[in-house]
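[1] Dropping a prediction and its sequence here:
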Amino acid sequence: MNQQAYYHVTTCLHDSRTSQRMIDYNARQRRFHGTLPYPEVYYMNMDEEVLVAKEVLSLSKGLDVELVALNVCRDHMHLLVYCDYDEVPKIMHRIKGRTARVCNAHRASKGINPLDSTRGRYEPRPLKDGSIPFWTQKYYCKVIRSTDQLLNTFAYIRNNRLKHQLSFNYELEALMKNLPLKIL
């Protein structure tokens, strides 16, 4: 029984958050044989935030999803979508894969070692396949159960950059304002 509903979906950049499970199992202390106990995050710049937003908007047109709200902050992204619950994993798989490829290509076009723009604080650790992780493996998905919750979630997503005291991104704001607000 698959029923369409609104979902607030959030995902973060790789290594930008520490979960309780990571704390319980000392995941940070154990990785790379204890040589890398602290987070290594390469935050998105404003251009990359816009690239991510453009890709999400493009993908939402081709998927069976109604994108109601979107916001991309330097280390995470919020989506408010209307779709079947079973579609959320497929949607997130496509969005995270495509946006990671676009952003990694953007970074690669910046020179031989584009991630060194953080002045040597970040040395990316490639995975076994040679790729560099962009998003976390997991994402958070919450069903919206009432009109009040829907309106509050919409406002929360739209004002998320302000909440995190991030600089105003005019190009990103223009993309977000062009979303067709359809409250079904």
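    Structure's in. What do you need? Numbering: from 1, shown residues only.
[2] CA atoms for contacts and neighbours, from now on please.
    Will do.
[3] And the contacts of stretch 153-161?
    8, 69, 70, 71, 72, 73, 78, 79, 80, 167, 168 (CA atoms under 8 Å, 6 or more residues apart in numbering).
[4] want to try TSV for the residues you listed, with secondary structure and neighbour count as columns?
    Below are the contacts of stretch 153-161 laid out as TSV (DSSP: H, G, I helix; E, B strand; the rest coil; neighbours: other CA atoms under 10 Å):
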residue	secondary structure	neighbour count
8	strand	21
69	strand	24
70	strand	26
71	strand	24
72	strand	28
73	strand	24
78	strand	23
79	strand	23
80	strand	24
167	coil	11
168	coil	11
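[5] another one to put next to it:
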Amino acid sequence: MQQKHFLNILAGIGLVLAILACNAPTPTPVELSPSPGGVESQDTPLPSATQPPIDTPTLETLSETPTPTVTETLTETPTETPTELPTSTKPVSSGPLDFTPPTTLDHWEPTGAGEMTATFTVEIIGGAPPYDLYHDVEYVKTTWKTNPQITFRARGCSGIVHTITVKSADGQIVKHDYWISPPWCEN
């Protein structure tokens, strides 16, 4: 509080000094004219009789005392150093992974040479996408859908028997065998 009061006093004194410096009388400039022969005149200008002398106030000399310096002391905030490196996290699972094995084909069409292209839909429940799909041991695709389609080739009129494997992003794996009677032979 004392420091603030002291600074206010110093600011007031500085303001008074600035006002006095701006309003102080200044000497009248002397115009020199060249004299014949290149010698300049040494005449002293005469004071003007119309202006009364102005008293200039005398300023008291302030004793210079050192201005106190404010220094802030910052306290160090300890930073915690990690003891373990962060590891990637697995996606949040929506429950145990499972799917319903297909019982019928969604679509089929002949491709020639006695083969058919067949498609069915797998309904995935739980786990966390993306899902990797395998038909038997062959990779089919990765999908974010919970109802992806699998297309494969079939031949003949014997039952379609295969294994479907679904791997979830959260690490769960489920396998189911399925059997479908070929609809193109049902005549």
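    Now that the structure is in, tell me what you want to look at. Not measured: the values here are computed from a predicted model.
[6] Just give the TM-score of the two.
    Aligned and superposed, the two chains score 0.20 in TM-score terms (TM-score structural alignment, normalised by the length of the first structure); 66 aligned residues with a CA RMSD of 5.6 Å.
[7] Which members of the contacts of stretch 153-161 of the first structure define the maximum pairwise distance?
    Taking CA to CA, the two most distant members of the contacts of stretch 153-161 of the first structure are 8 and 167; they sit 23.3 Å apart.
[8] what's near enough to touch residue 175 of the second structure?
    163, 164, 165, 166.
[9] repeat that for 10 Å
    98, 99, 101, 134, 135, 136, 163, 164, 165, 166, 167 (CA atoms under 10 Å, 6 or more residues apart in numbering).
[10] Buried among these? Need that as a selection in PyMOL.
    Here is the PyMOL command that picks out the buried ones among the contacts of residue 175 of the second structure, judged by 16 or more other CA atoms under 10 Å:
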select buried, resi 98+99+101+134+135+164+165+166+167
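[11] ok, of the contacts of residue 175 of the second structure, which one's closest to residue 16 of the second structure?
    Of all the contacts of residue 175 of the second structure, residue 16 of the second structure sits closest to residue 167, with 85.0 Å by CA to CA.
[12] Could you look up the SS state of the closest one?
    With DSSP: H, G, I helix; E, B strand; the rest coil as the basis, residue 167 of the second structure sits in strand.
[13] My read is that it contacts residue 134, right?
    Yes - shown here, residue 167 of the second structure and residue 134 form a contact pair, counting by CA atoms under 10 Å, at 8.5 Å.
[14] what do these two both touch?
    In contact with both residue 167 of the second structure and residue 134: 142, 175, using CA under 10 Å, 6+ apart.
[15] that older thread, going by distance to residue 92 of the first structure, which of the contacts of stretch 153-161 of the first structure wins?
    residue 79 (9.9 Å).
[16] ok, now which ones touch that closest one?
    With CA under 10 Å, 6+ apart, residue 79 of the first structure has these contacts: 7-11, 56, 67-72, 92, 141, 153-154, 157-158.
[17] nearest residue to residue 167 of the second structure other than its sequence neighbours?
    Take residue 167 of the second structure and drop its neighbours on the chain: the residue closest to it by CA to CA, 6 or more residues apart in numbering is residue 173, 4.5 Å away.
[18] separation between the one you found and residue 131 of the second structure?
    10 Å (CA to CA, to the nearest Å).
[19] Find residues that contact each of these two.
    165, 166, 167.
[20] Reformat these as a markdown table; add distance to residue 22 of the second structure.
    Shown next, in a markdown table, are those (distance: CA to CA, whole Å):
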| residue | distance to residue 22 of the second structure |
| --- | --- |
| 165 | 94 |
| 166 | 90 |
| 167 | 87 |
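[21] and of those residues, the nearest to residue 17 of the second structure?
    residue 167 (85.3 Å).
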